[in-house]
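Asker: after the sequence you'll find the predicted model.
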Amino acid sequence: MTDDRGPVFDGIRIGRPATGALVDAGYRTVADLPSDLEQLLSLHGVGPKAVLLLRQARVD
């Protein structure tokens, strides 16, 4: 993944603010994310919908 701040993070359309927050925090792929995705809610720009979409992507 590039450092693009578009609405898609590692193939998941979570929105531009959430993507930017994850990239700024050093995450580049879903595999990089913490096991407890709820921790991401502390990042400005990441909301419950983004966490839900990321959780669903992990299951798929």
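Answerer: It's in. Residues are numbered from 1 along each chain as shown.

Asker: please make it C-alpha for all contacts and neighbour counts, starting now.
Answerer: Will do.

Asker: residues touching the nearest residue to Pro48 once chain neighbours are set aside, list them.
Answerer: The spatial neighbour of Pro48 that comes closest, neighbours along the chain excluded (Cα to Cα, 6 or more residues apart in numbering), is Leu41 at 7.0 Å. By Cα atoms under 8 Å, 6 or more residues apart in numbering, the residues touching Leu41 are Gly47, Pro48, Val51.

Asker: format the residues you listed as JSON lines; extra columns: neighbour count and secondary structure.
Answerer: Listed next are the contacts of Leu41 as JSON lines, based on neighbours: other Cα atoms under 10 Å; DSSP: H, G, I helix; E, B strand; the rest coil:
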{"residue": "Gly47", "neighbour count": "17", "secondary structure": "coil"}
{"residue": "Pro48", "neighbour count": "12", "secondary structure": "helix"}
{"residue": "Val51", "neighbour count": "19", "secondary structure": "helix"}
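
Asker: check it against this one:
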Amino acid sequence: MTAPIDRIADCLKLSRPAHAALAHAGIATFADLTQWTRKAVADLHGIGPKSFVELDPAMAERGLGYKSP
């Protein structure tokens, strides 16, 4: 198991636009991602449904979740 501070870019194979969207929003680690609602992440330009196929299981594996709305 890995730590929640893992860098997303080092752990997941997201599309280039998805990585760029997360970086532009200041989301570099899974811990950063916990400060966002799932909807707010989905609303980022470059994040699509396929991104969540990678993000959701990775968050769950680390015992983390998105911020509640």
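Answerer: Now that the structure is in, tell me what you want to look at. Quick caveat: nothing in here was measured; it's all calculated off a predicted structure.

Asker: quick TM-score on the pair, please.
Answerer: A TM-score of 0.73 describes the superposed chains when it is computed by TM-score structural alignment, normalised by the length of structure 1; 54 aligned residues with a Cα RMSD of 1.8 Å.

Asker: which position in structure 1 pairs with Ala40 of structure 2?
Answerer: Aligned counterpart of Ala40 of structure 2 in structure 1: Gln39 (TM-score structural alignment).

Asker: ok, its match to Arg58 of structure 1 distance?
Answerer: Remark: distance between Gln39 of structure 1 and Arg58 of structure 1 (Cα to Cα, to the nearest Å) = 16 Å.

Asker: sorry, back to before: are we agreed that the match of Ala40 of structure 2 is in a helix?
Answerer: Yes: remark: Gln39 of structure 1 belongs to a helix, assigned using DSSP: H, G, I helix; E, B strand; the rest coil.

Asker: can you give me the helices for structure 1?
Answerer: Taking DSSP state H as the criterion, structure 1 contains helices spanning 16-24, 48-59.

Asker: quick one: closest of the ones you listed to Val30 of structure 1.
Answerer: Val30 of structure 1 lies closest, by Cα to Cα, to one member of the helices of structure 1: helix 48-59, at 7.3 Å.
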